[in-house]
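*Asks:* model this:
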Amino acid sequence: MSAVAVFDIGKTNVKLFATTADGAVLEELSAPNRVLDGPPYRHHDLAALEDWLLAGLADLGQRHSIEAIVACSHGSGGVLVGEDGALMPMIDYEQDPPADMAADYAAMAGSFRERGSALMLGSAHLARQMLWLERGWPDAFAGARAFLALPQYWAFRLCGVAAGEVTSLAAQSHLWSGADGAPTRLVADRGWARLLPPLRPAYETLGTLKPDWARRCGLSAETRVLCGIHDSSANFYRYQAAGLSDLTVVSTGTWIVALTDRTGIDLSEEAPGRSCNADVAGRPVPGMLTMGGREFAAVSGVERGPATSKALSRIVASRTVALPSFGADDGLFPGTARRGSIRGPLAGDPSVRFTLALLYAAMLANQCLRMLPASRTIVIDGGLVRDPLFGAILAALNPDARVLVNRDAHGTAAGAALLAGHKMRRGPAPLSVEMPDMSGLPDLLPYWSHWRDLCHPWSQAS
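*Replies:* Have a look, this model is predicted:
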């Protein structure tokens, strides 16, 4: 049976999967995503990562008939390339650029409608990376062939074809307005259009694996290389491929990311946590994001689960609350960074701390939902759904929606793999979801209102 190889590039770790055409994971390899301190700045070790990728393809190819390769990644990685490879090292997006350049960038970045995200820290935006490279290494920048988002960089290395792709550019790059489906004015103002190759769909085959690489990996010379996709959009595509619509997906991990296919939101208006991504067809995908996983960890501390209905009932009855924000980021509530607190009679009770942390994370996820248009179906996935109460709490707080939980931990890989069969698919892709068990839950809506009142005046959603 033919398999799809998915190269999933995270900030901290990289993974290489062999999957079925339906997105089921057959095998997984992983490694740290190595960062070098410099020179000329802190950067990812692309050469070492390339060696690891090729060795991994050779390893998986011994046990699986790999028919296609697709890369997916976070939205803050980009590489300046020449005719064959990188001209400059790939900037670590947590690396701060020079202070004067950062200030200049803030003044030129444009409106929220163009940016589709807040101005984030470090070098999180591809446009900010491009400005740094242009100013710091003008000769390399002037001689470059393209600046490629990370999935398309790896496609370029694998098959030699340079391409742009909408989900990657619409993910906080500040090079593409997801709301308008067009490059931002910053691209024209800086003359960067020459470095952005024509857009190709995420699912399109750009070419076949380079002959020397195919021989090195022991793979067929006909192995297809797909254009590639942003990781959150890949996860969202998994549900689109399964035939779901009128949909909001809440993915949980270090970040809580909520994406919806619903319209009706003013994408010209900036709000805390608001974003605008794109789906594989280039349609705007309004979203919300907050570092809910880190907030959860800050509250739970050393306490371990599972959360219990008994502890939840005690917390709700006592109106004990965790309030934002414990981390250095304001998240959904401007002005709250490092002001997080736990209040109420059970604030010092370690026996309820894990359940309180899970409830707090669910409050943050529900705030994300309230900041988006209501949808008929809500799907929850990611790390927090390992605890059954997380999905149950969100279902109780959203009684007018069909709330489903997906416990598959490989959503990004599954969605990326499904791209390989996009043009041939004649029916919905298989999807295993379940409805959460809400039996034994207390009435959570009054608690939600109380929590929201305590978060005032930062939160303005109804």
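*Asks:* going forward, measure contacts and count neighbours with C-alpha atoms only.
*Replies:* Noted.
*Asks:* skipping adjacent residues, who's closest to Ala234 in space?
*Replies:* Spatial nearest neighbour of Ala234, excluding adjacent residues (C-alpha to C-alpha, 6 or more residues apart in numbering): Gly415 at 4.7 Å.
*Asks:* helix, strand or coil for the nearest residue to Ala142 once chain neighbours are set aside?
*Replies:* Closest residue to Ala142 apart from its sequence neighbours, by C-alpha to C-alpha, 6+ apart: Glu134 at 7.7 Å. Put simply, Glu134 is helix when judged by DSSP: H, G, I helix; E, B strand; the rest coil.
*Asks:* Glu134: how many residues sit nearby?
*Replies:* 16 (other C-alpha atoms under 10 Å).
*Asks:* just the endpoints, please. Distance across stretch 210-229?
*Replies:* 20 Å (C-alpha to C-alpha, to the nearest Å).
*Asks:* distance from that stretch to the middle of the chain?
*Replies:* 26 Å (C-alpha atoms, centre = their mean, to the nearest Å).
*Asks:* how near is the residue nearest to Ala234 to Asp246?
*Replies:* Counting by C-alpha to C-alpha, the gap from Gly415 to Asp246 is 18 Å.
*Asks:* second chain to compare with the first, below:
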Amino acid sequence: MSFSVQRLVIFDLGKTNAKMILREPFNDLTVNTRSRPNTVLRNGPYPHYDITGLMDFIIGALVEFSESGPIDAIMVSTHGAGIACMSDGNLAMPIMDYDFSGLDQSAAAYDAIRSDVTITGSHRMPRGLHLGAQLHWLMNTHRSKMRDVDQLLFLPQYWTYWLSGVATSEIAYASCHTDLWNFQTGDYLDLPTLDLNLPKLMPPFSQSGTNIGPLRDELCQYLRQSNPPMILGGGHDSTLALVPSILDHVEPVTVLSTGTWICVFALNVDQLPLDLAFGQMISLDPFGNFVPNIRFMGGEILARFSGLPEKSGLEPNPQKIEDIFDAQNAWLSDENGAAVDPSLIPKHRRMDLLSGFLAQATSEAMDAIGASGPIYIDGPFAKNSVYLAKIAHRQVHDANGSGLISGIERLLRS
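*Replies:* Okay, the predicted model is just below:
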């Protein structure tokens, strides 16, 4: 990028928590951080995110951060599977929580019209993890309001639009298990069955990290500075974490982005998988390059099972427990394939055992997509010593847990 950023604010919107981070990139220094839950509201037509609460949170953090000095730029990073249906510059419908169970009721109908994996780049995922599934449900349950929609914004771009007033799209988000991108034609999918003209509804593409305009006047009034901060094009958290490895390597590299999901990315591979087995997918990185990847809910599995109360002192022989992995679930089984209740494992052993099982699942996932070379890992599993030890034979070179921040700041230096 052709501009200098001394003080950068990152709005990091995860599925569980929202953070505002004030950074000094050239000093590699985090100056201040604020956080709050990314609350899901249950009122209204369906579960949705607390957008007003997040707006107040952003404004409050910007006010506080600007008191210690001027803010040069603001960049947004969000979790996947979020889309904003807009009308005349405002939300026409609340932004849906992709875990909304009501989507199960229309799953069969959506499956009947969904494009093949060779077109979408991903197999069917649960509930609203495909934006196409969310739009299908909305068109069938709130058609009159959806008729008023004149623009669709991916979740990072909704927030950059709110900050800047400039509507954009972003290629990595568009291609990440959305069911809206056609990998055979390199363009948006035609969705006549949903009565949606995607090319007309989607704004132009802008690369993550690009200066798309200044902070709009209505928000500048809260800051104690004369010049407005630049608003940089937002992106998907998992793909932004890939940027340092993409820009700094030409040889094959494996990137693990960990949290609620463990996402495995194979960079600079010689060829794409010819047959996408279940759980594997193809997406595009922020620069439009193909990236084979695979993901499973490792963090959620670890949190769910490690926190279960103990039922007894019985402990299965850990040598006879193996991890069974697929894209939808992970669980423990004995040598006969029978499920083992994790609550039977003493709590002091459970975290280590589960971490080991998830490391094995990660290794199998890497093999499945042909990932090789040094491993760069970010997120909470970068501090899990048992997990790291189990994949150490795969040459873990970097486990500093700061992939998102490193990715964003590496973009600014490119």
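*Asks:* TM-score for this pair?
*Replies:* Remark: TM-score between the superposed chains equals 0.85 [TM-score structural alignment, normalised by the length of the second structure]; 396 aligned residues with a C-alpha RMSD of 3.0 Å.
*Asks:* residue contacts, the residue nearest to Ala234 of the first structure?
*Replies:* By C-alpha atoms under 8 Å, 6 or more residues apart in numbering, the residues touching Gly415 of the first structure are 23, 234-238.
*Asks:* what lines up with it in the second structure?
*Replies:* Applying TM-score structural alignment, one finds that Gly415 of the first structure aligns to Gly407 in the second structure.
*Asks:* now the host helix or strand of its match: buried residues?
*Replies:* Following DSSP states H and E, one finds Gly407 of the second structure within helix 403-413. Burial within helix 403-413 of the second structure, assessed by neighbour count using 16 or more other C-alpha atoms under 10 Å, is assigned to 403-412.
*Asks:* quick one: that helix to chain centroid distance?
*Replies:* Chain-centre distance of helix 403-413 of the second structure: 16 Å, with C-alpha atoms, centre = their mean.
*Asks:* just give me the neighbour total for Pro47 of the second structure.
*Replies:* For Pro47 of the second structure, using other C-alpha under 10 Å, the count is 20.
*Asks:* so it touches Gly102, yeah?
*Replies:* No: at 9.3 Å, Pro47 of the second structure does not count as touching Gly102 under the criterion of C-alpha atoms under 8 Å.
*Asks:* check the gap between Ile265 of the first structure and Ala374 of the first structure for me.
*Replies:* 10 Å.
*Asks:* try Pro98 of the first structure
*Replies:* Where Ala374 of the first structure is concerned, Pro98 of the first structure sits at a distance of 42 Å (C-alpha to C-alpha).
*Asks:* quick one: which of those two has more around it?
*Replies:* A direct count of neighbours by other C-alpha under 10 Å for Pro98 of the first structure and Ala374 places Ala374 higher, at 19 against 11.
*Asks:* check contacts around the more buried one.
*Replies:* Arg262.
*Asks:* 10 Å instead?
*Replies:* 246-248, 260, 262-264, 398, 400-401 (C-alpha atoms under 10 Å, 6 or more residues apart in numbering).
*Asks:* and if you look at Phe154 of the second structure?
*Replies:* 78, 80-85, 131, 167-170, 173-174, 178, 202-203, 234-236.
*Asks:* over to Ser76 of the first structure?
*Replies:* Counting by C-alpha under 10 Å, 6+ apart, Ser76 of the first structure makes contact with 11, 91-94, 123-127, 129, 149-150, 168-169, 171-173, 230.
*Asks:* next one: it from Ala171 of the first structure, what distance?
*Replies:* Ser76 of the first structure sits 8 Å away from Ala171 of the first structure, going by C-alpha to C-alpha.
*Asks:* which one in the second structure is aligned with Ala127 of the first structure?
*Replies:* For Ala127 of the first structure, the residue aligned by TM-score structural alignment is Gly132.
*Asks:* quick check: its match touching Leu180?
*Replies:* Yes: under the criterion of C-alpha atoms under 10 Å, Gly132 of the second structure makes contact with Leu180 at 6.2 Å.
*Asks:* which residues are in contact with each of the two?
*Replies:* Counting by C-alpha under 10 Å, 6+ apart, the common neighbours of Gly132 of the second structure and Leu180 are 189, 191.
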